[in-house]
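Visitor: Turn this into a model:
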Amino acid sequence: MSQETKTFVVTRFDPDKDEVPKTQSYEIPVEGDWKILDALNYIKDEVDPTLSHRWSCRMAVCGSCGMNVNGEPKLTCKDPVSNYGDTVEVAPLSNFPVVRDLVVELEGFMEKFKAVKPWIVVAKERAVEEGTTRQSPDELADFKQFSMCINCMLCYAACPVVSNEPDFIGPAALALGHRYNQDTRDEGAPERNEIFRDEGGVFSCSFANECSEVCPKKVNPAGAIQQAKLRNVLDWAASFVVKRGGKES
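Guide: You can find the predicted model right below:
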């Protein structure tokens, strides 16, 4: 297997020692089939055990290993080293507080995530003897794409609104909320739409489409947000329809 040498310029930050982040360079041998995560693991295991970075499955499923590579948000377990030249810059995801080195704080994201009620809301629990709620393939297709999110946060790092508007709920959370609004088994759309219409909701989105461009699972959060905008505008317009004689006119 082919082997060459590359220099990785990695952002380092120790909150106990550093006031601001700095960079450290590592010149290492790389294999031809390596991903960026393989290089970071090599540095951690063979060169500098003090390096901190987050990863888990190495299969583009868990979403843990998102980082900025040469300034672009990437899922490092599927980003080939061969895509880059002799020098590769690796930094923590933008728009998140840094815990240490390449590890970012996710608490703020999780609060926004929970705010959109990303679960099926029902007014009354279904009796066991009634069986499961049936759903057709066409009904599933209405939201399946938006259910593929792995919470890698690449969309938050890429989003220009997140960087300028801290209260913006953000692409992944809004797309997931829309996913449940589209689910025929769910009854929570009125609650979610109140959140969507509030400050930091769907109308804060400027439709830059950067979130969909970087999404490794092709979830298209930008598209989900535009659909949610349309749904809320239509609901708003419908609220002005005057009812006469029990009929809308």
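Visitor: C-alpha only now, for contacts and for neighbours.
Guide: OK.
Visitor: Just give me how far stretch 71-89 sits from the chain centre.
Guide: 19 Å (CA atoms, centre = their mean, to the nearest Å).
Visitor: actually stretch 132-148, not the one I wrote
Guide: On CA atoms, centre = their mean, the centre of stretch 132-148 falls 21 Å from the chain's centre.
Visitor: tell me which residues of that stretch are tucked away?
Guide: The neighbour-count check on stretch 132-148 (16 or more other CA atoms under 10 Å) flags Phe143, Gln145, Phe146, Met148 as buried.
Visitor: Contact partners for the first one?
Guide: Same thing as Phe143. Listed by CA atoms under 8 Å, 6 or more residues apart in numbering, the contact set of Phe143 reads Arg179, Tyr180, Gln182, Asp183.
Visitor: Could you tell me how far the helix or strand that contains Ser163 lies from the centre of the chain?
Guide: Taking DSSP states H and E as the definition, Ser163 sits inside helix 160-164. Remark: helix 160-164 is offset 14 Å from the chain centroid, using CA atoms, centre = their mean.
Visitor: re the thing from before, filter the contacts of Phe143 down to just the ones in strands.
Guide: Within the contacts of Phe143, no residue falls in strands by DSSP state E.
Visitor: for the protein, what's the longest helix?
Guide: Longest helix in the chain by number of residues (criterion: DSSP state H): helix 221-238.
Visitor: Would you map the strands across this structure?
Guide: Using DSSP E, the strands of the chain run over residues 3-12, 22-31, 66-69, 72-75, 87-91, 98-100, 103-104, 243-244, 247-248.
Visitor: Would you mark the buried spots in the longest helix of the chain?
Guide: In terms of neighbour count (16+ other CA under 10 Å), helix 221-238 has its buried residues at Pro221, Ala222, Gly223, Ala224, Ile225, Gln226, Ala228, Lys229, Asn232.
Visitor: can you redo the residues you listed as JSON lines with distance to Lys124?
Guide: Formatted as JSON lines, these follow (distance: CA to CA, whole Å):
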{"residue": "Pro221", "distance to Lys124": "30"}
{"residue": "Ala222", "distance to Lys124": "32"}
{"residue": "Gly223", "distance to Lys124": "31"}
{"residue": "Ala224", "distance to Lys124": "27"}
{"residue": "Ile225", "distance to Lys124": "28"}
{"residue": "Gln226", "distance to Lys124": "30"}
{"residue": "Ala228", "distance to Lys124": "25"}
{"residue": "Lys229", "distance to Lys124": "28"}
{"residue": "Asn232", "distance to Lys124": "25"}
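Visitor: Next, the structure of the following sequence, for comparison with the previous one:
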Amino acid sequence: MTATTAEPTTGSHDTSQIPAPEGSVTITVKILRFNPELDTDPHWESYDVPALPTDRVLNLLTNIKSYVDGTLSFRRSCAHGICGSDAMQINGINRLACKVLVKDLLAKKGKPTTVSVAPIKGLTTMKDLYVDMEPFFEAYRAVKPYLIAYGNEPTRERIQSAADRERFDDTTKCILCAACTSSCPVYWSDGSYFGPAAIVNAHRFIFDSRDEGSEERLDILNDAEGVWRCRTTFNCTDACPRGIQVTKAIQEVKRALMFKRV
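Guide: Just a heads-up that it's a prediction; the model follows:
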């Protein structure tokens, strides 16, 4: 089940144990909680958390887990916007929790600030804020996201010009966070769609001058669940924390299929 359809019932918690550094403000963090061992449906729970304007949403979640409720579950790793593991919906928008600053979420002076946090859509919620990523990675693996070269192994590195590298440079930035794919309405309604991230990673090799597997990938993406399912809503581009022009990459793959020219 995807934990984004529940009615907003709210529970409150004692957060007095969380340290309140000088200059902190109180943020109400509403988290969509779901424990498959206890709950039949997701539900909202609220936490009043002291936070500095320079804190990130990930800091708030870590403090809640450390000082208030150790059962809160979410993914994180590097906490620097590189690993992509902490993608979630923050105020209804797909973002990395480690990149969203509290100061960018603060309400106008005199008004309380509430931040809602929920798991990304389109993937089954395992517990609280983390989802089953296997369907996402299955689509990623299906497009053969690696260099394919035939013939004898070269005796030196495969040389590439700066211009050839620039052709696909943008799509090398993907960190597989699933923010783009889980922002796509087509993916929400049809989980068999490859999704933007898989197409981005196919693009990265389709347009690589050293690669010889472009035709194979284009044939894979010419499927009914491939690039033609894209409706060009630009949700994916807006959601990408790395600034990749995802919609543009998808259109370039479409053109390569239409004209059979890479």
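Visitor: what residue is smack in the middle of structure 1?
Guide: Met153 (3.3 Å; CA atoms, centre = their mean).
Visitor: That one matches what in structure 2?
Guide: Mapped onto structure 2 by TM-score structural alignment, Met153 of structure 1 lines up with Ala178.
Visitor: for Pro190 of structure 1, same thing?
Guide: Across the alignment, which pairs residues by TM-score structural alignment, Pro190 of structure 1 is matched by Glu215 of structure 2.
Visitor: Spit out the contact partners of the closest residue to its match other than its chain neighbours.
Guide: In space, and not counting its chain neighbours, Glu215 of structure 2 is closest to Ile206: 7.9 Å by CA to CA, 6 or more residues apart in numbering. Going by CA under 8 Å, 6+ apart, Ile206 of structure 2 touches Gly213, Ser214, Glu215, Arg217, Leu218, Val262.
Visitor: Alignment lookup: Ile206 of structure 2 to structure 1.
Guide: Under the alignment (TM-score structural alignment), Ile206 of structure 2 pairs with Asn181 of structure 1.
Visitor: For its match, give its distance to Met67 of structure 1.
Guide: 30 Å (CA to CA, to the nearest Å).
Visitor: And for Ser206 of structure 1?
Guide: Counting by CA to CA - Ser206 of structure 1 and Met67 of structure 1 are separated by 24 Å.
Visitor: try Met59 of structure 1
Guide: Counting by CA to CA - Met59 of structure 1 and Met67 of structure 1 are separated by 15 Å.
Visitor: what do you get for Glu187 of structure 1?
Guide: As judged by CA to CA, Glu187 of structure 1 and Met67 of structure 1 stand 36 Å apart.
Visitor: sorry, back to before: tabulate the strands of structure 1 (TSV), appending mean neighbour count and distance to Glu199 of structure 1.
Guide: Shown next, in TSV, are the strands of structure 1 (neighbours: other CA atoms under 10 Å; distance: least, CA to CA, whole Å):
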stretch	mean neighbour count	distance to Glu199 of structure 1
strand 3-12	17	34
strand 22-31	15	35
strand 66-69	24	28
strand 72-75	24	26
strand 87-91	20	31
strand 98-100	18	26
strand 103-104	22	25
strand 243-244	9	30
strand 247-248	8	30
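Visitor: Let me have the ones you listed in CSV, extended by distance to Thr133 of structure 1.
Guide: Listed next are the strands of structure 1 as CSV, based on distance: least, CA to CA, whole Å:
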stretch, distance to Thr133 of structure 1
strand 3-12, 49
strand 22-31, 50
strand 66-69, 36
strand 72-75, 35
strand 87-91, 45
strand 98-100, 43
strand 103-104, 39
strand 243-244, 34
strand 247-248, 32
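Visitor: ok, now which ones touch the nearest residue to Thr172 of structure 2 once chain neighbours are set aside?
Guide: With CA to CA, 6+ apart as the criterion, Thr172 of structure 2 has its nearest non-adjacent residue at 6.0 Å, and that residue is Arg204. Residues near Arg204 of structure 2 by CA under 8 Å, 6+ apart: Pro145, Phe168, Asp169, Thr171, Thr172.
Visitor: mind redoing it with 10 Å?
Guide: 145-147, 165, 167-174, 198, 211, 249 (CA atoms under 10 Å, 6 or more residues apart in numbering).
Visitor: Out of those, the closest to Leu58 of structure 2 would be?
Guide: Minimum distance to Leu58 of structure 2 across the contacts of Arg204 of structure 2 is 20.6 Å, recorded for Cys174 (CA to CA).
Visitor: now that closest one: how far from Phe168 of structure 2?
Guide: 12 Å.
Visitor: list residues touching both of the two?
Guide: Taking CA under 10 Å, 6+ apart as the contact rule, Cys174 of structure 2 and Phe168 both touch Val200, Asn201, Arg204.
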